[in-house]
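In: just need the structure, nothing else, for what follows:
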Amino acid sequence: MKALIIAGLSLVLATGCSSGDVVKIGHQPTSEQTILAHMLQQVIQGNSDLKAELVGGLGATPVVLKAMQNNDIQISAVRYVGTDLTSSLGLEEFSKDPQEAFELVKNGVAEKFDELWFPSYGFDNTYVFTVRQELADKHNLKTISDLAPIAKDLSLGTDSSWLERPNDGYQAFKQDYSISFGKTTPMDIGLVYKAVDSGEVDIVLAYSTDSRLKEYGLATLEDDKHFFPPYGASPVVRKDTLKQYPQLEEVINKLTGKIDTKTMTALNYKADIEKKDPAEIAREFLLEQGLIQK
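Out: Predicted coordinates for the structure are as follows:
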């Protein structure tokens, strides 16, 4: 019995020491979040003595937030400015200036959750109006404002929620841009890419880093009036974890500004279309950037 107790205590102590050197990175099940979670894991393990474990499949943002609060995970692989402003902070109105919105969410999650919102990876995953390249070339479409002369002749495909949202939905869009489309067709966001490519609709509201933009060779239009909220993508870390492992901040910041929208779209394409392993996609990118060693 004495031997068993000693063995049990030894096991507990050993487990405690081991878990103290491990940080857990949570992510949602999208290719984008999975790739970035692997990047964080590899850059942490390649530049510190810490081990990093991935906790995937967390579902919607509230699940990630709860896991962070419960300390089930210490790092959110990716959080988006606009999403947190409305979800975790519950704001209905806020500045659409990217820097002001960033400061607002950074200060808000620090005060409310004692978490550090890191600088952006370098890209936004926001809404973008998207057309076939031939239509963009024909009418010289570069920005949303360029749509004004032809919008009445265009059919728009978009998820139904955007048509109904009060602050950044269709009604507010029509006021800000003075643009109304000839026809609007509600559809699942996953179907809009094929719909515009096939000519079922002329223009769709898509996501800026979706791999299907590259797959179908679609053209995206600049939001020149900054109508859509900024959705800059950043990792978020519990502050008590950073106090325990201060080296983490410098290591994670190695990814700051390294991934622009075009790059993230290409990385998503490798996972979604070419079916490459997200861990290998992350490794190849980090090696190219000199952020880890072979």
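
In: please count neighbours and contacts with C-alpha atoms only from this point.
Out: OK.

In: which SS state does residue 200 fall under?
Out: In three-state terms, and counting by DSSP: H, G, I helix; E, B strand; the rest coil, residue 200 is coil.

In: structure for this one too, so we can compare:
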Amino acid sequence: MLAMLTAIACDRNQGVDGTIKVGSKDFTEQFILGEMYALVLEDQGFPVERKLNLGGTPVAQAALESGQIDLYPEYTGTALLTVLKLPATSNQQQVYQTVADAYQQKFNLVWLEAAPLNNTQALVMTKKGSGKYGVKTISEMAAQASELTMIGPPEFEAREDGLPGLQKAYSDFKLKQFIPADPGLRYQILKDGQADVAVAFSTDGEINAFELVLLADDQNFFPPYQVAPVVRQETLTKNPGISNALNALAPKLTNETMQRLNYEVSGKKREPAEVAKEFLAQEGLLKKP
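Out: Sure thing, here's the model as predicted:
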């Protein structure tokens, strides 16, 4: 009888192929979140394989659907617009429920609890640039777009929640130039004056560290981007403990917290795994030393 109970308990902590494969996309916040998910699960006794830095949204989504990974952090706004290609809305709960229902029906994927943080896309300028052009809102930026160079991730040029959507919402403006660049290069190029506007995320640590001006989204274009683990139903059914482990982390992740943690990596050049473990230990989310 004891042997049978032991076998059942062990099976509960086994993934589809004996491990939980944790993925992430290819930028700082995703590295940190991916490490957090992996560390929390390992602390609960799950064997984990890290498959971080997969690439952009289409790559991560395909890996999840095909079973190359079992879960990864995703944003509600990205799921709504990029994956599901549904209309944008600014209602956080409505967006979460819409994507959770659709992912279950279309992909057999489960959204766990979303964090309070809203890593919405944003546009920023230096204080000098903002003052020079008199720009503090996206409408004011759009009015002078033909004089301005914008820098951002390559996919921003094509995403519906990127440049095409902005142009529809803000008078079909035309930029002087758009520079596609690795996310890690945006802020230095902006500071060096090679671009006037940068595509940002509201949890980027550089916004406060560099005293940048966050342009007001006065047409409420950008949808909410709460983050949550998206998990294969097959994995979750076999490993129900995943839900409690990762849901305990969600309430700890606020905009202010992620700005600070992101800058530890992007600004201070610390390793994402080190930053993630330090935070989890401070918050009492790791039982093992």
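
In: just checking, residue 128 of structure 1 touches residue 221?
Out: Yes: assessed by Cα atoms under 8 Å, residue 128 of structure 1 is found in contact with residue 221 at 6.6 Å.

In: the helix or strand hosting residue 242 of structure 2: how far from the chain's middle?
Out: Under the criterion of DSSP states H and E, residue 242 of structure 2 resides in helix 241-247. Computed by Cα atoms, centre = their mean, to the nearest Å, the separation of helix 241-247 of structure 2 from the middle of its chain amounts to 19 Å.

In: what is that helix packed up against?
Out: helix 28-43 (3 or more Cα pairs under 8 Å, 6 or more residues apart in numbering; DSSP states H and E).

In: next one: the aligned partner of residue 129 of structure 1 in structure 2 from residue 217 of structure 2, what distance?
Out: Aligning on TM-score structural alignment places residue 129 of structure 1 opposite residue 123 in structure 2. According to Cα to Cα, to the nearest Å, residue 123 of structure 2 and residue 217 of structure 2 sit 8 Å apart.

In: give the contact list for residue 119 of structure 2.
Out: 75, 201, 202, 203, 224, 225, 226, 227, 255 (Cα atoms under 8 Å, 6 or more residues apart in numbering).

In: are any of the residues you listed buried, and which?
Out: 75, 201, 202, 203, 224, 225, 226, 227, 255 (16 or more other Cα atoms under 10 Å).

In: quick one: which of these is nearest to residue 9 of structure 2?
Out: Distance ranking of these against residue 9 of structure 2, using Cα to Cα, places residue 227 first at 30.3 Å.

In: what's the counterpart of that closest one in structure 1?
Out: Taking TM-score structural alignment, residue 227 of structure 2 has residue 233 as its aligned residue in structure 1.

In: secondary structure element holding its match?
Out: Judged by DSSP H and E, residue 233 of structure 1 forms part of strand 233-238.

In: return the set of buried residues in that strand.
Out: In strand 233-238 of structure 1, residues buried by neighbour count (16+ other Cα under 10 Å) are 233, 234, 235, 236, 237, 238.

In: what do you get for stretch 165-172 of structure 2?
Out: 165, 166, 170.
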